[in-house]
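Asker: Okay, sequence plus prediction incoming.
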Amino acid sequence: MKTSPFVRLVRHRWFDESDARRVVPPEVAERLQSRVAASERRHTGEVRFYVEGALPLSYLWRHLRDKVPIDQIVRERAVMIFSKLRMWDTAQSNGVLIYLLLAEHAIELVADRGVNRHVGTAEWKAMVDRLSLALSENRFEDGLTQALEEVSAVLVEHFPASESGNANDTPPPSGSNQLPDAPVVR
């Protein structure tokens, strides 16, 4: 069913950060952060969550004025967030963003070029479809955890931790994460 421009605009003005925080309250964010940290001990990749209530008006305007399909707009937003979070800055180009846009019930997985060399579009789409099912049933934490587990399995297969057990130790020389583990909720 096609959504009218007016309904879409109202929905994006209605959803905000409080909706994102309702879906990912502090205790869920803390558990997701711990799960990301545990995941990253098993591989050299970097995984981030970004949960957003609605698109900024500039993105909506492009959809409404220029008739850019909303799916394309959501993908462009996810790629922009990937860039803003500096996910492309990982040593092995193996960052993965799990992006959730509540106003559109949209999920995007954005992976850096190092990961995309090993994982096809069909595999990413299957992951998104499984996450979509959990989210449609309002099982946000379960769905995000499942997505993390699936992304982690891909990263463990193609970017396993070093023999020393430190996944993220070269680089940076400090042996710490290259990127924060906490989900971004906006």
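Answerer: It's in. Numbering: from 1, shown residues only.

Asker: switch to C-alpha atoms for all contacts and neighbour counts from now on
Answerer: Will do.

Asker: which ones are touching the residue nearest to the spatial centre of the chain?
Answerer: Closest residue to the average C-alpha location of the chain: Ile98 at 1.4 Å, with Cα atoms, centre = their mean. Shown in contact with Ile98 (Cα atoms under 8 Å, 6 or more residues apart in numbering): 47-50, 107-110, 147.

Asker: Just among those residues, which is most surrounded?
Answerer: In terms of neighbour count, Val47 stands highest of the contacts of Ile98 at 25 neighbours, by other Cα atoms under 10 Å.

Asker: Enumerate every residue touching that one.
Answerer: Here Val47 is in contact with 36, 40, 95-98, 148, 181 (Cα under 8 Å, 6+ apart).

Asker: Just to be sure, it is in a strand?
Answerer: Yes - when classified by DSSP: H, G, I helix; E, B strand; the rest coil, Val47 is found to be part of a strand.

Asker: hmm, back to that, which of the contacts of Val47 fall within strands?
Answerer: Among the contacts of Val47, the ones falling in strands (DSSP state E) are 95-98.

Asker: Can you tell me which of those residues are buried?
Answerer: The neighbour count (16 or more other Cα atoms under 10 Å) marks 95-98 as buried among these.

Asker: Below is structure B, check it against A:
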Amino acid sequence: MKTNPFTPDEQQRIVNAIRQAETTTSGEIRVHVEPHCSTPDPVQRAIDVFAQLGMHQTKQQNGVLFYLAHVDRKFAIVGDKGIDAKVSGNFWESTKNLLRSYFSAGQYAEGLIRGIGQAGVQLQQYFPYDRATDTNELADDISFD
């Protein structure tokens, strides 16, 4: 059963945050939400979802997935090989801390919106937007399980 913990307005604000972040970077951002994490480690589940969504197919291998299991209160951020090859190991720590601060208060939509914005700024350093060559390679909508 697919569940959506967001109001239509919250969902639209998250999609808008993805679109806004992608105006500054060639990086591709997706959000996947499900009630329960089917693995003990949310990072492993996020890696599985990343593959299921075909996110590894971007030209620069610069896809980023925000994964949220809202009932289990677990989340992860994973990036593709192109990002991992260019950034330090703690690249996502500040974004994870920002998400955690909102999620711990039950503010999932606001946390995702803020985290996506911060990720866009961070990605811009390594994958700047080029209007002449950039195309939207991945859907901006939220996927649900």
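Answerer: That came through fine. Note that the structure is a prediction, hence the values are computed from the model and not measured.

Asker: now for the residue nearest to the centre of structure 1: what does it line up with in structure 2?
Answerer: When structure 2 is aligned by TM-score structural alignment, Ile98 of structure 1 is paired with Phe66.

Asker: any idea how far that match is from Leu123 of structure 2?
Answerer: 14 Å (Cα to Cα, to the nearest Å).

Asker: Run a quick neighbour tally on Glu30 of structure 1.
Answerer: Applying other Cα under 10 Å, we find 15 residues neighbouring Glu30 of structure 1.

Asker: returning to what we had before: keep only the contacts of Ile98 of structure 1 that are still in contact in structure 2, please.
Answerer: Retained in structure 2 (both residues aligned by TM-score structural alignment, their matches' Cα atoms under 8 Å) from the contacts of Ile98 of structure 1: 47-50, 107-110.

Asker: what does the longest helix seen in structure 2 correspond to over in structure 1?
Answerer: The residue-count maximum for a helix in structure 2 (DSSP state H) belongs to helix 108-126. The aligned range for helix 108-126 of structure 2 in structure 1 is 140-158, by TM-score structural alignment.

Asker: Kindly report the same for stretch 14-21 of structure 2.
Answerer: Using TM-score structural alignment, the residues of structure 1 aligned to stretch 14-21 of structure 2 are 32-39.

Asker: Contacts for that stretch, please.
Answerer: With Cα under 8 Å, 6+ apart as the test, stretch 32-39 of structure 1 has contacts from 47-48, 141, 145, 148-149, 152, 181-183.

Asker: superposed on structure 2, where does it end up, distance-wise?
Answerer: For stretch 32-39 of structure 1, the mean deviation from structure 2 after alignment is 1.5 Å (mean Cα distance after the TM-score superposition for structure 1).

Asker: what residues does stretch 141-150 of structure 1 touch?
Answerer: For stretch 141-150 of structure 1, the surrounding residues in contact (Cα under 8 Å, 6+ apart) are 24, 28, 32, 35-36, 39, 47, 98, 127-128, 130-135.

Asker: Out of those, which sit inside helices?
Answerer: Residues of these located in helices (DSSP H): 28, 32, 35-36, 39, 127-128, 130-135.

Asker: ok, so of those residues, who is nearest Asn177 of structure 1?
Answerer: Val36 (10.7 Å; Cα to Cα).

Asker: and that closest one, how far is that from Val110 of structure 1?
Answerer: Going from Val36 of structure 1 to Val110 of structure 1 by Cα to Cα gives 16 Å.

Asker: Please identify which pair of the ones in helices among the contacts of stretch 141-150 of structure 1 lies farthest apart.
Answerer: Farthest pair in those, by Cα to Cα: Ser39 and Leu133, 22.7 Å.

Asker: More neighbours: those two, which one.
Answerer: Under the neighbour definition other Cα under 10 Å, Ser39 of structure 1 and Leu133 were set side by side, and Ser39 has more, 23 against 13.

Asker: Count the residues that sit near Leu144 of structure 1.
Answerer: Leu144 of structure 1 has 21 neighbours, counted by other Cα under 10 Å.
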